[in-house]
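A.B. asks: Sequence below, structure please.
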Amino acid sequence: MVQDSRTRTDRDYTRHDNDTGRWDDDPLSVETTRRFARRFTTVNRILLGLGVFGFVCALLIDRRRGGAGPDPEHPSGFVAWVLYAVVLGILLATELLGPLKRPVARRIRQRCAALSAIVTLICLLGLSAVWTTVYRTSSMGEIPGTIVNSVPEADAYLSGHLADGVGTIRVPTGMSIQSIDFGDDSSNVRISGFVWQKIPHGAPIRPGVLFPEAEDAYTAADSAAPAYTEQTPGHTLYGWYFSSIFRQLFDYSSYPLDKQAVWLRMWAADFDAPAILVPDFDGYPTWRLHDMTGVDPGMVYDDWNPDFTAFSYQTNTYSATFGYQRDGVADSAAKPELYFSAGLKRDPQAPFFGQLIRWMFIAVIVFAALFLITVDTERRALVGFTTFELVGFGVGILLVIIFDQVAIRESVGARGVVYLEYFSYALYAMIALVGVNAMLLTGRTRHRWLIWGGNLLPKILYWPTYFGLVLLVTVLTFR
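C.D. replies: Next up, the predicted model:
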């Protein structure tokens, strides 16, 4: 029965080839397609079986370690699960669709085109899942030190990190941000707002807050006139207005899905005083991280969306005694330092709609150029296709992409490669592959995999390859 079935299949291929002619200008197309179909189906089923087995094993191992499988709250692990799902989806779609099962040329073309569209859609769904997960994740991991959300949390942290006799005087300190403006330099941000202190009566300290990263570190010290003061039974309130450029190393590698935590480090004006700055939670309503407490409600965020505000402590060590005649590091340098952080998420709509849509049109034009590449010499002369003209076309497209890429780097000011640039690199690869495809077809040596179906493989692999490259880079960037 197996021999009869195989002979009948061969007869079907041969009959179709004789009835309709050589559909891909290759006299060995029928035999080649039949052999390739068997190998292709066998390999795909093996990979599908291994993929399902690996997916189940990974899920069991994750459960045993206490994980919950694909969890959008943990982007690094979720991105890996998305990649697994995309690979399995592609293998399953290939098995179900079976583009080479029927020996009819038209059916092969239709099913190959349908499989290409399905694989492209799966890659796009994977990209959307990763983008959504990454954007929803907060940038709280960029906050320096340990977050404190209340007076008891601050007291608990300080009790475990203060040396004996240090920080005996607690100075409540608050912050209200009026504006945040990222400058042209990728390491500069201009911040303005108010900072206040409540100095206990009789405390042997002078009022003032120092910003070590500011251009003018003494903007809010006693050398500057307070914006307001108030006497109360227990303390004296001092408030200063400040506006300065702060130096901070920002990471733009995931642009336009980057998130930044803009932080202000604060020191007491008395460098060696027995005082420690503590958050003045009494100066705010009930503190909630994502309510943007401590930020002017009317603040203009430009290209950013608000995420959170938080106080935190971090103990920094320095390789100097600051002139004090003591062994090791100065006591004041070993104290926990107070930080106020504001988290911002970049609004990705402008970069995505501005750059990606333009690059998608370019990708469509490059894809359309594939249909001008033909193995038929008469049709080639009719459409005016030559390798030189295709190379010139590719160079013109490359210049447009390069100008866009330079504009991105100038607007962001990043030092390394940013995520959005990988879309242009994928386009570079596709343009190069289309050029190589044209040169191979016009060369003296004919490759069967190229002339099969009239240059069918490059056409059906174009979009899956492009979005597959983008998805792979996305997974590597956000894993």
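A.B. asks: make it CA atoms for all contacts and neighbour counts henceforth
C.D. replies: OK.
A.B. asks: Show me what secondary structure element comes after the longest helix along the chain.
C.D. replies: Secondary structure of the chain per DSSP state H: the longest helix is helix 29-64. As assigned by DSSP states H and E, the chain's next helix or strand after helix 29-64 is helix 75-97.
A.B. asks: Buried ones in that following helix, by neighbour count?
C.D. replies: Of the residues in helix 75-97, those buried by neighbour count under the rule 16 or more other CA atoms under 10 Å are 75-95.
A.B. asks: just to revisit the earlier point, give me the angle between the longest helix of the chain and helix 75-97.
C.D. replies: Orientation of helix 29-64 against helix 75-97 (axes from the mean of the first three to the mean of the last three CA atoms, to 10 degrees) gives an angle of 140 degrees.
A.B. asks: need the strands for this protein, in chain order.
C.D. replies: For the chain, the strands defined by DSSP state E cover 146-148, 169-182, 188-200, 208-210, 220-221, 228-231, 235-247, 259-268, 275-279, 304-315, 336-346.
A.B. asks: what's Gly51 in contact with, if anything?
C.D. replies: Contacts for Gly51 (CA atoms under 8 Å, 6 or more residues apart in numbering) come out as 87-88.
A.B. asks: ok, how many other residues are close to Val406?
C.D. replies: 11 (other CA atoms under 10 Å).
A.B. asks: same question, Thr133
C.D. replies: Using other CA under 10 Å: Thr133 sits among 19 other residues.
A.B. asks: just the one 3 residues further on next, same as before
C.D. replies: The local packing count at Arg136 equals 15, with neighbours defined by other CA under 10 Å.
A.B. asks: Tell me the buried residues in the longest helix of the chain?
C.D. replies: If you call a residue buried by 16+ other CA under 10 Å, then helix 29-64 has these buried ones: 29-30, 33-34, 37, 40-41, 44-45, 47-48, 51-52, 55, 59.
A.B. asks: between those residues, which is nearest Glu230?
C.D. replies: Nearest to Glu230 among the buried residues of helix 29-64, counting by CA to CA, is Leu59 at 61.2 Å.
A.B. asks: how far away is the closest one from Leu48?
C.D. replies: 16 Å (CA to CA, to the nearest Å).
A.B. asks: Also Val473?
C.D. replies: Distance of Val473 to Leu48, given as CA to CA: 23 Å.
A.B. asks: cool, and Ser244?
C.D. replies: Counting by CA to CA, the gap from Ser244 to Leu48 is 59 Å.
A.B. asks: Could you also give me the structure for this second sequence? I'd like to compare it with the first:
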Amino acid sequence: MVPALSSYPVINPKAKPGVAQDIVVGVWDLNDSFFEYKFNSYNTNFGLANIGPKIDYPELHFTMILQRSFLGVFISRVGPQIVVITLLFAILLIATSENSMEVLGACGGFVFIVILDQITFREQIVSKGLVFLEYFYFLIYLYIFLIAINAIMLLFPSTFPIVKYKENLVSKLSSWPTLTVLLLVITILIFG
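C.D. replies: Okay, here's the model as predicted:
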């Protein structure tokens, strides 16, 4: 089969020849489509008796270049992470020695929420290694752990004077700057 390339008014890849205008590709954006030759070698003669194995045999391929829509992934993945971190900060703000056990219970609930969100994230991507957004989950786990440790320290304020100082002011003031610096360090380590 040979496509009639002359029947396409424009074969520029940006014009997306060979693709219906109303094609549905889900969360993906169709950038280009084009025909190209790829050279393959085969160790068979495809049933033709007088011809040997095909070496560098040209094949015409139709290629579509798709790119995942960034905004949808950002909203569906980073949005819930920001909400969880903000709620954890709110829990840190209201944490006292009287409600430390409730803070620990809330931290346990958040661990469950983040684990489920990370599992659905891993199911949606096709990468064997860790991707950049997955490091945010590990940072949230650390944040939950530190808030739980802080709640335990609030139970023993005489043993840990840092939480006694102005009703846990050091933890409250250092929460967002520490989180931001850790995000920056992760970004530099991955992309730097």
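A.B. asks: what's near enough to touch Val111 of structure 2?
C.D. replies: 141, 144.
A.B. asks: What is the equivalent residue in structure 1 for it?
C.D. replies: The alignment partner of Val111 of structure 2 in structure 1, by TM-score structural alignment, is Leu398.
A.B. asks: same question, Leu87 of structure 2
C.D. replies: Per TM-score structural alignment, Leu87 of structure 2 is aligned with Ile365.
A.B. asks: Any idea how many residues pack against its match?
C.D. replies: Counted with other CA under 10 Å, Ile365 of structure 1 comes out at 12.
A.B. asks: related to what we said a few turns ago, and of the buried residues of helix 29-64 of structure 1, the nearest to Val391 of structure 1?
C.D. replies: Using CA to CA, the buried residues of helix 29-64 of structure 1 come closest to Val391 of structure 1 at Ser29, 29.4 Å.
A.B. asks: any idea how far the nearest residue to the closest one once chain neighbours are set aside is from Arg39 of structure 1?
C.D. replies: Counting by CA to CA, 6 or more residues apart in numbering, Ser29 of structure 1 lies nearest to Trp452, which is 6.6 Å off, once chain neighbours are set aside. Distance, Trp452 of structure 1 to Arg39 of structure 1, using CA to CA: 16 Å.
A.B. asks: Also Phe393 of structure 1?
C.D. replies: In terms of CA to CA, Phe393 of structure 1 sits 37 Å off from Arg39 of structure 1.
A.B. asks: Mind putting the strands of structure 1 into TSV with mean neighbour count and distance to Thr132 of structure 1?
C.D. replies: What follows is these, written out as TSV (neighbours: other CA atoms under 10 Å; distance: least, CA to CA, whole Å):
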stretch	mean neighbour count	distance to Thr132 of structure 1
strand 146-148	18	26
strand 169-182	19	25
strand 188-200	20	27
strand 208-210	24	39
strand 220-221	23	41
strand 228-231	12	45
strand 235-247	19	30
strand 259-268	22	14
strand 275-279	24	34
strand 304-315	21	15
strand 336-346	23	13
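A.B. asks: Now tabulate those strands in TSV and tack on distance to Phe388 of structure 1.
C.D. replies: Putting those into TSV (distance: least, CA to CA, whole Å) gives the following:
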stretch	distance to Phe388 of structure 1
strand 146-148	62
strand 169-182	46
strand 188-200	47
strand 208-210	65
strand 220-221	66
strand 228-231	74
strand 235-247	51
strand 259-268	45
strand 275-279	69
strand 304-315	46
strand 336-346	43
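A.B. asks: Among those, which comes closest to Trp463 of structure 1?
C.D. replies: strand 336-346 (28.5 Å).
A.B. asks: From the contact counts, what lies against the closest one?
C.D. replies: With contacts taken as 3 or more CA pairs under 8 Å, 6 or more residues apart in numbering; DSSP states H and E, strand 336-346 of structure 1 sits against strand 259-268, strand 275-279, strand 304-315.
A.B. asks: Tell me the mean distance between the longest one and structure 2 once they are aligned.
C.D. replies: Superposed on structure 2, strand 304-315 of structure 1 shows a mean distance of 2.5 Å to its aligned residues (mean CA distance after the TM-score superposition for structure 1).
A.B. asks: what's the burial count for the alignment partner in structure 1 of Lys16 of structure 2?
C.D. replies: Under the alignment (TM-score structural alignment), Lys16 of structure 2 maps onto Met292 of structure 1. Met292 of structure 1 has 18 neighbouring residues, counting by other CA under 10 Å.
A.B. asks: Val151 of structure 1 versus Met292 of structure 1, what's the distance?
C.D. replies: Computed as CA to CA, the Met292 of structure 1 to Val151 of structure 1 distance reads 18 Å.
A.B. asks: Can you find the partner of Ile149 of structure 2 in structure 1?
C.D. replies: Match for Ile149 of structure 2 (TM-score structural alignment): Val436.
A.B. asks: check contacts around the residue nearest the centre of structure 2.
C.D. replies: Geometric centre of structure 2, nearest residue: Leu133, 3.9 Å, by CA atoms, centre = their mean. By CA under 8 Å, 6+ apart, the contact set of Leu133 of structure 2 is Val78.
A.B. asks: Then Phe340 of structure 1?
C.D. replies: So Phe340 of structure 1 contacts 175, 263-265, 309-312 (CA under 8 Å, 6+ apart).
A.B. asks: ok, now Arg170 of structure 1?
C.D. replies: Arg170 of structure 1 sits next to 275-278 when contact means CA under 8 Å, 6+ apart.
A.B. asks: What's it aligned with over in structure 2?
C.D. replies: Checking TM-score structural alignment: Arg170 of structure 1 goes with nothing.
A.B. asks: likewise Lys345 of structure 1?
C.D. replies: Residue correspondence to structure 2 (TM-score structural alignment): Lys345 of structure 1 is matched to Gln67.
A.B. asks: was I right about that match contacting Leu30?
C.D. replies: Yes: counting by CA atoms under 8 Å, Leu30 is a contact partner of Gln67 of structure 2 at 6.5 Å.
A.B. asks: Quick check: neighbours shared by those two?
C.D. replies: Joint contacts of Gln67 of structure 2 and Leu30 (CA under 8 Å, 6+ apart) do not exist.
A.B. asks: ok, Gly468 of structure 1 to Tyr419 of structure 1 distance?
C.D. replies: 15 Å.
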